[in-house]
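Asker: Generate coordinates for the sequence data below:
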Amino acid sequence: MSRDGKSGGSIGGDTDGMAEHFDVLIIGAGLSGIGAAWRLQEQLPGKTYAILEARDAIGGTWDLFRYPGVRSDSDMFTLSYPFRPWRGAESIAPGEQIRRYIEDTAIDGGIMPHIRFGSRVETADWSSATARWTLRLTDRSELTADFVYGCAGYYSYDTGYQPDFPGLDDFPGQVVHPQFWPADLDYAGKRVVVIGSGATAVTLVPAMAQDAAHVTMLQRSPTYLTVLPPRDVVFDVARRILPLHAASKVARVKNLAVTQGFYQLARRRPKRVRQLLRAFAVRALKDPAYVDEHFNPAYEPWDQRLCVIPDGDLYQVIRSGQAAVVTDHIDHFEAGGIRLRSGRLLEADVVVCATGLSLVPLGGIRASVDGTPVDIGAHAAYRGLMLSGVPNLAYCIGYVNASWTLRADLVHRYVLRLLRHLDRHGFAAAVPNDPGGQGRPLLDLSAGYVQRALDKFPRQGDRDPWLVRQNYLRDVLSFPRADVTRDMTFTRRLAPLEEIAS
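Answerer: Take a look at the predicted model:
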């Protein structure tokens, strides 16, 4: 099967005129983009569409990241598509299994011929006269679409966040970023320092500790961790008495209830959850002082995303002496390693900067409406999926407190209901009205990588439908019934289709 997507990408497209035209163009062939295409084919089979993927492979995040131990930080029964339940044995799955699952979904759904690999969108320009978007790619080709749906996530695939550490040029060892992991990196028998304490860092440390001489996780401040089993006991029991499909659904419902319940408990009873997490860590490490120094943060649980360590693997390598945690600030790099503000030298041969992502909305596409550039940060987020004042453009962002796909699938189905409304009433465009006044950030987390990019993203409003609630159990009831006409202006095409084609 061709991986460049060029031969099959025009399926359903109108090649009359200067640019190929599609009813819908989806940006990104990762978890969200493939899910969106599946739903589009399922619910609006008459629509023509293409998926524009900047890279040369399917899978998005799960193809890009290749560092040791890369895995999901959500359980696969909720991260998988509801229309294609997870059937693997592991609930916390390796990245390659997730990538293969996405690819298999695209193959089984007949989606692969619609994907155009190596198609990076540079600009998207809306014309009110024609009620169409014109997308210009980096290869100078153009496509037009009635509707554009951004499914490229919220971070840059080209650059990760890399602080400017003093003296970095004086360090003779190797410095790598997890987003661009060298396939030939040899760290066997070497001293490794992993800078960071997020999901990537807590995955890397136990994975690298198996071969490295020693691994140190260097963090600026303590972090919360939660332990989950790598396999789902409920699923293992259910599959003995139920068909596989039904057993997956049982595990999915159970995990939804547990994760949402735990999040709500953390927001309502943060002191109680803090005590629980500390107790788990003390039980695993047998050292209350060590836990209080490194795993008892000043912030409340879920002010930042809670990191999962399957089977307590990080705690295990710390107890074995293969790894350690240091909580301190970097003063500078030098020939022997990293000098900390406390004066201590962390000796290192390899340094991994798990320092976070560089966030960017809409995959970095520059958009304009009738020639006026769209400053995304100056707009309000309509239901967390459209921009005030911008017609026929939706974007997909999942939950920050639960599996990404849970919200992504709700957004897919909402977008399709909006498209169905346009068709039913003969409208060409839907434009969310500006609500006036803005509230919390769209991504409401205190993590540094989020705070650095707040001005790039739209903000929420102060009322429905401009609020984004991190509550799947509420959303799954309200989203399917949400009024697609509320705070929305609908327009018809100003120019006849015959003039557009000519």
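Asker: For the rest of this, base every contact and every neighbour count on C-alpha atoms.
Answerer: Noted.
Asker: In contact with the residue nearest to the spatial centre of the chain: list those residues for me.
Answerer: What sits nearest the mean C-alpha location of the chain, by Cα atoms, centre = their mean, is residue 153, with 5.1 Å. Residue 153 makes contact with 32, 361, 362, 363, 396, 397, according to Cα atoms under 8 Å, 6 or more residues apart in numbering.
Asker: structure for this one too, so we can compare:
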Amino acid sequence: MPTSPAATPSEHFDVLIVGAGISGVGAAWHMRHQSPGKSFCVLEAQSDFGGTWRTHTYPGIRSDSDLYTFGYRFKPWEGAPIAAAHEILAYMGEVIEENDLDQHIRYNHRIVSADWSSEGKVWTVTAKRSDTGDTQVFTAGFLWMCQGYYNHEEGYTPEWDGMQDFRGQIIHPQTWPDDVDLNGKKVICIGSGATAATVVPAIAGECEHVTLLQRSPTYFTPGRNVNELADALREEGVDADWIHKIIRKRVLFDQAKFTELAQKQPDIVRAELLKGVRDLLGPDYPIDPHFTPNYRPWQQRIAFVPDGDLFQGIASGKASVVTDHIDRFTERGILLKSGEELQADIIITATGFNLSVLGDIPFSRDGQPIDFSQTVTYRGMMFTGVPNMAWVFGYFRASWTLRVDLMGDFISRLLKHMDDKGAKEVRVELREQDKDMEILPWMDPDNFNPGYMMRSLHLMPKRGAHDIWQHSQDYWREKDEMPLIDLDSEEFVYDRKGADAPAKDKALA
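Answerer: Predicted coordinates:
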């Protein structure tokens, strides 16, 4: 009977960062610059940095947020607002090289368990190396979870009747094959979100025809992939750092106003969004039903369509849209509820992803499993009863990376505060005033309700009715509130080290 490779002796770090994607690389920068006295290590399951931008290789893969805000606040972005994956990877690579971060990253390390010791005040993290098969053990004083929020291994594809009967190829964009041949093929792309809006124009000129098949439409905002103010400032020779700061503030200001207007006057915003589509497709195109969603504009992320490429493909006849429900797959394609059969050689299921809570890593405390669905979140980044851990979960209506920078400041301040107190452990707990508050799902469906979140909401930590016990999703509020968090307020519980600890430190329960 074969035996598993023996675990190598453990290494200890003050902070262990999980994931070398956009969040993990940002977290490493903050450790390097804001906590220079702390040792840290980044564990990455893949063979290189990049996370989403390395996992996803489907045609046209690009950001759906502008890079002035999706990029880091400390690293100027100098390209077009919407960037392709290879451009984002190059940008992240520069951050790693310029800040000597590569020495801190361990690739091919997939975490298989993490256990907190109440006695030792450390996390013991076991990782399996995908390149050698060896097991590596690490200990860390603090875990900074930056592995994203979905399963990188497999995307979400519904189970439709007759899928086994289809004679063609079924592809999920998340696992795009290297050898797919689209030339001269009839393609159906199922979906209505940012991925579908990216894939369809990218392949429209290569295949014979591509049909975007959607159950219900999504809001899009088409526009030129330029920032005229940034370009003008460059022509004037303004310093790149200043341009980055100015454009970042301008974009955030515009986004805040848009969000406010969408919530207060959704009909006006809806009309404006539909006008943008109608201007590209012409007055005779059936905007309703194909591009008239039944939800309010703020309830899901609105994807930017650079240069209106999706709509240009439709207007040219290379792509078309069908809004209907799938009855079943057939040998030749898809039979719709309306009775129409769409024929295809290839079917792309751009139907979303599977939510992953903290990387689906088995966590435990003193050997007892931690069920995050039974915890309450503190501002969407810490969890009741779970010591020395923070999770980066970004924004839905603003760029994800904005929260990386805010949390970088917060965690750096928290680590310093622990040192000043002589504390080895910090966790959050409900205050006396919170004991009877209503406990609710992680996200209010009226606030945000994409399919991936609704399918897996039961796996997520809970939120409380009081503001600090929820992820508000409001960057414009958090940017002012998070720097002012009182780290000695009642919800923070520290260990006591020695009999002379300050009275405001709370003993562990």
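Asker: What about the contacts of residue 153 of the first structure, which one has the most neighbours?
Answerer: In terms of neighbour count, residue 32 stands highest of these at 31 neighbours, by other Cα atoms under 10 Å.
Asker: Need the max-distance pair from the contacts of residue 153 of the first structure.
Answerer: 32 and 361 (14.6 Å; Cα to Cα).
Asker: Please, where are all the strands along the stretch 201-350 of the second structure?
Answerer: Assigned by DSSP state E, counting those that start in this stretch, the strands in the stretch 201-350 of the second structure fall at 209-214, 220-223, 303-306, 319-323, 326-329, 333-336, 341-343, 346-349.
Asker: what stretch of the first structure lies opposite the shortest one in the alignment?
Answerer: Taking TM-score structural alignment as the measure, the first structure aligns residues 345-347 with strand 341-343 of the second structure.
Asker: Look up how far residue 113 of the second structure lies from the aligned partner of residue 37 of the first structure in the second structure.
Answerer: Aligned counterpart of residue 37 of the first structure in the second structure: residue 28 (TM-score structural alignment). Using Cα to Cα, to the nearest Å, residue 28 of the second structure is found at 22 Å from residue 113 of the second structure.
Asker: Look at these two and report which has more neighbours.
Answerer: Each of residue 28 of the second structure and residue 113 has its neighbours counted (other Cα under 10 Å); residue 28 has more, 28 against 16.
Asker: Point me to the helix or strand that includes the more buried one.
Answerer: helix 22-34 (DSSP states H and E).
Asker: Superpose on the first structure and give me the mean offset of that helix.
Answerer: Once fitted to the first structure, helix 22-34 of the second structure is off its aligned match by 0.6 Å on average (mean Cα distance after the TM-score superposition for the first structure).
Asker: Can you point out the buried residues in that helix?
Answerer: 22, 23, 24, 25, 26, 27, 28, 29, 30, 31, 32, 34 (16 or more other Cα atoms under 10 Å).
Asker: I'd assumed residue 17 was in contact with the third one.
Answerer: Yes. Residue 24 of the second structure sits in contact with residue 17 when judged by Cα atoms under 8 Å, with a separation of 6.4 Å.
Asker: Overlap in contacts, those two.
Answerer: 42, 145, 146.
Asker: What degree of burial does whatever residue of the first structure lines up with the first one show, as a neighbour count?
Answerer: For residue 42 of the second structure, the aligned position in the first structure is occupied by residue 51, per TM-score structural alignment. Per other Cα under 10 Å, the neighbour tally for residue 51 of the first structure reads 28.
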